[in-house]
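**Student:** requesting a structural model of the entry that follows:
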Amino acid sequence: MTIVLQFRRVRPEQDADIPLPRYMTVGASGMDLAAAVTDPIVVKPGEIVLIPTGFAIAVPEGYEAQIRPRSGLASRHGIGLVNSPGTVDADYRGEIRIPIINLGKAPYTIQRGDRIAQMVIAPVCRPTTALVTSLDETDRDAGGFGHTGRGQDSEPPTGRMP
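**Tutor:** Below is the predicted model:
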C-alpha cells in the first residue's frame, strides 16, 4: 500500500529555496529535514534552539512522523534533539520545528538549508486498554535499567543513575 504525504510550505515566498523532506539514498529510512532559518544560528554548548523547517505536513491517519537526530551531527558535533524521537501526529497541521540541543563542547552554527534532522513515517497501533489486578509473569519480570545485562546472581540496580 502506498501512502501519500502532503506538504505545504508555511512561507512559500520566503522558503522556496529550502528543499522539502526527501530521501537522500535509495535505502534510506528517513527523509532529511532542512533548516529554514533566515540567518545563521549559533547553538552554544548546553543550549536548546527551536529550528523552523518551513513546511507543514498531513500525515495519513494510522501513521506518525518520527523526527530523529542525524547520526553525523550527533557523532561529530554532539548535536541532538531534545525529545528524540519527536512525534508528529496525524492531526497536526502546524509548521514542523526541530528542538536542537548542543551536547558538544563547542558552539555549532546552523546555516540556512543545513540538513538538521530526519523524519521516518511509521504505522501507529492504538490498542484497547484493560485495567487488571495482575500481569503474567516472565523470566525478567520487573527487572529493568540494565537488568538483562547482569548475571543472575547480581543485585538489581539501585535507583541511582550513573
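**Student:** C-alpha only now, for contacts and for neighbours.
**Tutor:** Fine.
**Student:** same for the strand ranked longest in the chain, what does it pack against?
**Tutor:** Ranked by residue count, the top strand of the chain under DSSP state E comes out as strand 48-58. Strand 48-58 sits against strand 6-9, strand 95-102, with contacts defined as 3 or more Cα pairs under 8 Å, 6 or more residues apart in numbering; DSSP states H and E.
**Student:** the helix or strand following the last one: which residues count as buried?
**Tutor:** Spelled out, that is strand 95-102. Counting by DSSP states H and E, the next helix or strand C-terminal to strand 95-102 is strand 108-110. Using 16 or more other Cα atoms under 10 Å as the test for burial, strand 108-110 gives 108, 110.
**Student:** ok now strand 108-110, how far from the chain's centre?
**Tutor:** Counting by Cα atoms, centre = their mean, to the nearest Å, strand 108-110 is centred 19 Å from the centre of its parent chain.
**Student:** let me have the helices and strands packed on strand 48-58 in a markdown table, extended by distance to residue 62.
**Tutor:** Shown next, in a markdown table, are the helices and strands packed on strand 48-58 (distance: least, Cα to Cα, whole Å):
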| stretch | distance to residue 62 |
| --- | --- |
| strand 6-9 | 15 |
| strand 95-102 | 19 |
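**Student:** to compare against the first, here's another:
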Amino acid sequence: MNLSHLIQIKRFAGNEDLAIPRKMTELAAGYDLQAAVLAPIVLEPMQRTLVPTGIAIAMPGGLEAQIRPRSGLAFKHGITCLNTPGTIDADYRGEIKVLLINLGEEPFTIARGERIAQMVFQEVPETELAEVEELSDTVRGSGGFGHTGK
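**Tutor:** Okay, here's the model as predicted:
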C-alpha cells in the first residue's frame, strides 16, 4: 500500500539559502531539518537550546509530524532532541523549532544549515475516549516499570 499525502512547506523570508526538508536516501523514513540560525550557537555539555528551522508546514488532518534526533549526531556528539519525538499537529502553522540538548562531553557548534533533526510523518487514528468504572483484566494487570525483572 503506497498512500501519498501532500505536505505544504512555507519557507520564512531570509532562509532562501536553506534546502527544504529532504530524505537523504530513497527509502529513508525521515526528512532532514536544517538549523536556520543567524549565527553559530555553541551548545555546552548539558545545555539545551531551541533551534529554528526557518519553515512551517501544513498537512492534512489525520497526520502528525514527529521530530526525532539524527542518529549520527547522537552517536558522535551526544546531541539529541530533548522531547522526542516532538509532535507537530496538523493544525499548527508556526515555525518548526527543534529542542536540542548536548549530552556529550564537549561543546558542539550548531552552524547555519547543519542537519539537526529529522521529521517523520505518521498517521493518527481517529479515537474516542469512554470513561468506565472498571477495565477488563489481563495477565499483566497493573504491573508497571520493571515488573518483569531486569
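**Student:** TM-score of the superposed pair?
**Tutor:** After superposition, the two chains reach a TM-score (TM-score structural alignment, normalised by the length of structure 2) of 0.94; 148 aligned residues with a Cα RMSD of 1.2 Å.
**Student:** on that earlier part again, mind checking which of the helices and strands packed on strand 48-58 of structure 1 is nearest residue 118 of structure 1?
**Tutor:** strand 95-102 (9.9 Å; Cα to Cα).
**Student:** other SSEs contacting that closest one?
**Tutor:** Using 3+ Cα pairs under 8 Å, 6+ apart, the elements in contact with strand 95-102 of structure 1 are strand 48-58, strand 79-81.
**Student:** against structure 2, what's the mean shift for it, could you check?
**Tutor:** For strand 95-102 of structure 1, the mean distance to aligned residues of structure 2 following superposition is 0.6 Å (mean Cα distance after the TM-score superposition for structure 1).
**Student:** where in structure 2 does that strand fall?
**Tutor:** Counting by TM-score structural alignment, strand 95-102 of structure 1 falls onto residues 95-102 of structure 2.
**Student:** flag every buried residue along that stretch.
**Tutor:** 96-102.
**Student:** before we move on, what about stretch 141-149 of structure 1?
**Tutor:** Result for stretch 141-149 of structure 1 [16+ other Cα under 10 Å]: no buried residues.
**Student:** where do the strands sit along structure 1?
**Tutor:** Counting by DSSP E, the strands of structure 1 are 6-9, 31-34, 41-43, 48-58, 63-68, 79-81, 86-88, 95-102, 108-110, 115-123.
**Student:** need these in CSV (columns: distance to residue 16 of structure 1).
**Tutor:** Output for those, formatted as CSV (distance: least, Cα to Cα, whole Å):
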stretch, distance to residue 16 of structure 1
strand 6-9, 8
strand 31-34, 12
strand 41-43, 20
strand 48-58, 9
strand 63-68, 22
strand 79-81, 25
strand 86-88, 23
strand 95-102, 15
strand 108-110, 18
strand 115-123, 16
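**Student:** among those strands, which comes closest to residue 134 of structure 1?
**Tutor:** Comparing the strands of structure 1 by Cα to Cα, strand 115-123 comes nearest, at 29.3 Å.
**Student:** superpose on structure 2 and give me the mean offset of the closest one.
**Tutor:** Using mean Cα distance after the TM-score superposition for structure 1, the mean distance for strand 115-123 of structure 1 is 0.3 Å.
**Student:** ok so, going back, residue 124 of structure 1: which of the helices and strands packed on strand 48-58 of structure 1 is closest?
**Tutor:** strand 6-9 (18.2 Å).
**Student:** mean per-residue distance, that closest one to structure 2?
**Tutor:** Averaged out, strand 6-9 of structure 1 is 0.4 Å away (mean Cα distance after the TM-score superposition for structure 1).
**Student:** in structure 2, what stretch matches that strand?
**Tutor:** By TM-score structural alignment, strand 6-9 of structure 1 lines up with residues 8-11 in structure 2.
**Student:** and that stretch, what's buried?
**Tutor:** residue 11.
**Student:** which residues sit against that stretch?
**Tutor:** 20, 54-59 (Cα atoms under 8 Å, 6 or more residues apart in numbering).
**Student:** 10 Å instead?
**Tutor:** 18-21, 53-60, 93-95 (Cα atoms under 10 Å, 6 or more residues apart in numbering).
**Student:** how far away from the center of its chain is it?
**Tutor:** With Cα atoms, centre = their mean, you get 17 Å for stretch 8-11 of structure 2.
**Student:** average distance between the longest helix along structure 1 and structure 2?
**Tutor:** Ranked by residue count under DSSP state H, the longest helix found in structure 1 is helix 71-77. Here the mean offset of helix 71-77 of structure 1 against structure 2 after fitting is 1.0 Å, by mean Cα distance after the TM-score superposition for structure 1.
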